[in-house]
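Novice: sequence? don't have it. structure:
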């Protein structure tokens, strides 16, 4: 559930945001660009340059689409705050990336469970200009469309450990490419520190690794290079899913989420 409502475009397709919402965007992008300048992978930084994201206002989706169309053929599509798995896979399979057209409030600048326009545009769209990243994301959507409910859960873990929270080794050192890290001030610093575990990327292991969405991740999978995603897109991922389902999940490396205790009226 979410208390945010996606903005509707007007008759000309323009989405109107308030000055307060533009101010939140400015705070987020200004802060995050400074944090990730020496932490993001070069392919992401190249994408940021291509997109030319404005700092003083929230960009319109058409602005993003013009750049994506000219690079990889991807597009972004306006969606409500939360969408079903089926819709998500349908969009990715047709090279359309879902973007919820709301932005967090100033009270939730540092953390938001649901993906807002800052997370989607700043975190993911720069790498959608990269053909390796785009190919993997496209293939992932096509696989998800034909997968069963049980298989989709394993695919979701693969997505989480790559597209959302992936790291990559580069000639300049370990860098970030996962959108969930790139849009988070705390996780961008924490993920590259000595505190969490860093495992060499193994898609089967990633599928078998539990995660929580509400904590800093206890471990990250590290690609040898970003091209590994392109190679993975042409491997038999569904065979890996079947193997993962047979082997089962690894034990969680994080504490269980504490549920609030129930009280009863006298």
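Specialist: Here it is on my side, so go on. The structure displayed is predicted, hence computed values, not measured ones.

Novice: CA only for contacts and neighbour counts going forward, please
Specialist: Fine.

Novice: Now do the contacts for residue 127.
Specialist: Residue 127 is in contact with 43-44, 47, 133-134, 177, counting by C-alpha atoms under 8 Å, 6 or more residues apart in numbering.

Novice: okay, now residue 211: neighbour count?
Specialist: By the measure other C-alpha atoms under 10 Å, the count of residues near residue 211 is 17.

Novice: For it, list the residues it contacts.
Specialist: Counting by C-alpha under 8 Å, 6+ apart, residue 211 touches 157, 217, 252, 254.

Novice: and of the residues you listed, the nearest to residue 74?
Specialist: Distances from residue 74 to the contacts of residue 211, taken as C-alpha to C-alpha, are shortest for residue 157 (23.1 Å).

Novice: Below is structure B, check it against A:
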């Protein structure tokens, strides 16, 4: 997506025309495999009772805790059998048109590297733990898998209409930082949350952020934080509902959005369904994991 500077403008040496590279799984060091195991064990303990059923079911179906960084040659057949998706490695953040083309063809792009030990708690550019642990379990859910493919197809159209910033907000507030109603409460499903030890707790339990009901046009008007915890999280009623509301012609929505003001991250509108009216205390203290 467009939230970070791209590492490359054209495929670098060793990358295919579609920007994919070999995972080269055998080249990972023992320390890198151990880093995955540390992150996996920590997150699974934190996510018990917090992550949605589809995410937890997906981690089991793909055996992501099988020991070290998953070998995509073993993971992809399992994922493809469930929903027709596969994971492909890329050398860095790729241009938007490449990203959308892969999604539209049921290929999820992942970084090949894993973070260093001193980066366990925060990393700006997505690594293989964020991409595979955070994103891929939800791709085992048929409705979410369809939603992601539709998003890729919609991204190609949004580019041609000059509406990519609005569509990027939909991805941010669902795929990356979405909450879901489940079993009488709120659960996590966004990859940016479930792959973060601190935000997994903050997103559900801290009194600071707003938690608001998902509304498509409202989300597509709402600004967001790139480098810190979110000040507002949106709650979908179900993955099926998210898929249904987004499988429509966005052109009338884009026409309405062109004349609409952007909504600041902390704002609650009179029309919002409010699960939590946040204190915004975390942001007031300066954010970035403020004490």
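Specialist: Arrived safely, thanks for sending. Small disclaimer: the values here were computed from a predicted structure and weren't measured.

Novice: TM-score for this pair?
Specialist: The pair, once superposed, lands on a TM-score of 0.89 when counted by TM-score structural alignment, normalised by the length of structure 1; 254 aligned residues with a C-alpha RMSD of 2.4 Å.

Novice: Can you show me which of the contacts of residue 127 of structure 1 carry over to structure 2?
Specialist: Among those, the contacts conserved in structure 2 (both residues aligned by TM-score structural alignment, their matches' C-alpha atoms under 8 Å) are 43-44, 47, 133-134, 177.

Novice: Where do the helices of the stretch 101-250 of structure 1 begin and end?
Specialist: Listed in chain order, the helices of the stretch 101-250 of structure 1 (DSSP state H, counting those that start in this stretch) span residues 117-118, 131-146, 149-159, 179-182, 185-190, 203-207, 227-233, 237-247.

Novice: In structure 2, point out the residues matching the shortest one.
Specialist: Mapped onto structure 2 using TM-score structural alignment, helix 117-118 of structure 1 covers residues 128-129.

Novice: And the longest one, by the same measure?
Specialist: Helix 131-146 of structure 1 lines up with residues 142-157 of structure 2 when matched by TM-score structural alignment.

Novice: what do you get for stretch 180-191 of structure 1?
Specialist: The aligned range for stretch 180-191 of structure 1 in structure 2 is 192-203, by TM-score structural alignment.

Novice: Just the terminal-to-terminal distance for the matching stretch.
Specialist: End-to-end distance for stretch 192-203 of structure 2, by C-alpha to C-alpha, to the nearest Å: 10 Å.

Novice: For that stretch, what is the distance to the chain centroid?
Specialist: How far stretch 192-203 of structure 2 lies from its chain's middle: 12 Å, per C-alpha atoms, centre = their mean, to the nearest Å.

Novice: before we move on, back to that, could the contacts of residue 127 of structure 1 be laid out in TSV, adding distance to residue 18 of structure 1 and neighbour count?
Specialist: Below are the contacts of residue 127 of structure 1 laid out as TSV (distance: C-alpha to C-alpha, whole Å; neighbours: other C-alpha atoms under 10 Å):
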residue	distance to residue 18 of structure 1	neighbour count
43	32	17
44	29	26
47	27	22
133	33	24
134	32	22
177	31	29
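
Novice: Please produce JSON lines containing those, extended by distance to residue 93 of structure 1.
Specialist: Output for the contacts of residue 127 of structure 1, formatted as JSON lines (distance: C-alpha to C-alpha, whole Å):
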{"residue": "43", "distance to residue 93 of structure 1": "22"}
{"residue": "44", "distance to residue 93 of structure 1": "22"}
{"residue": "47", "distance to residue 93 of structure 1": "21"}
{"residue": "133", "distance to residue 93 of structure 1": "14"}
{"residue": "134", "distance to residue 93 of structure 1": "11"}
{"residue": "177", "distance to residue 93 of structure 1": "21"}
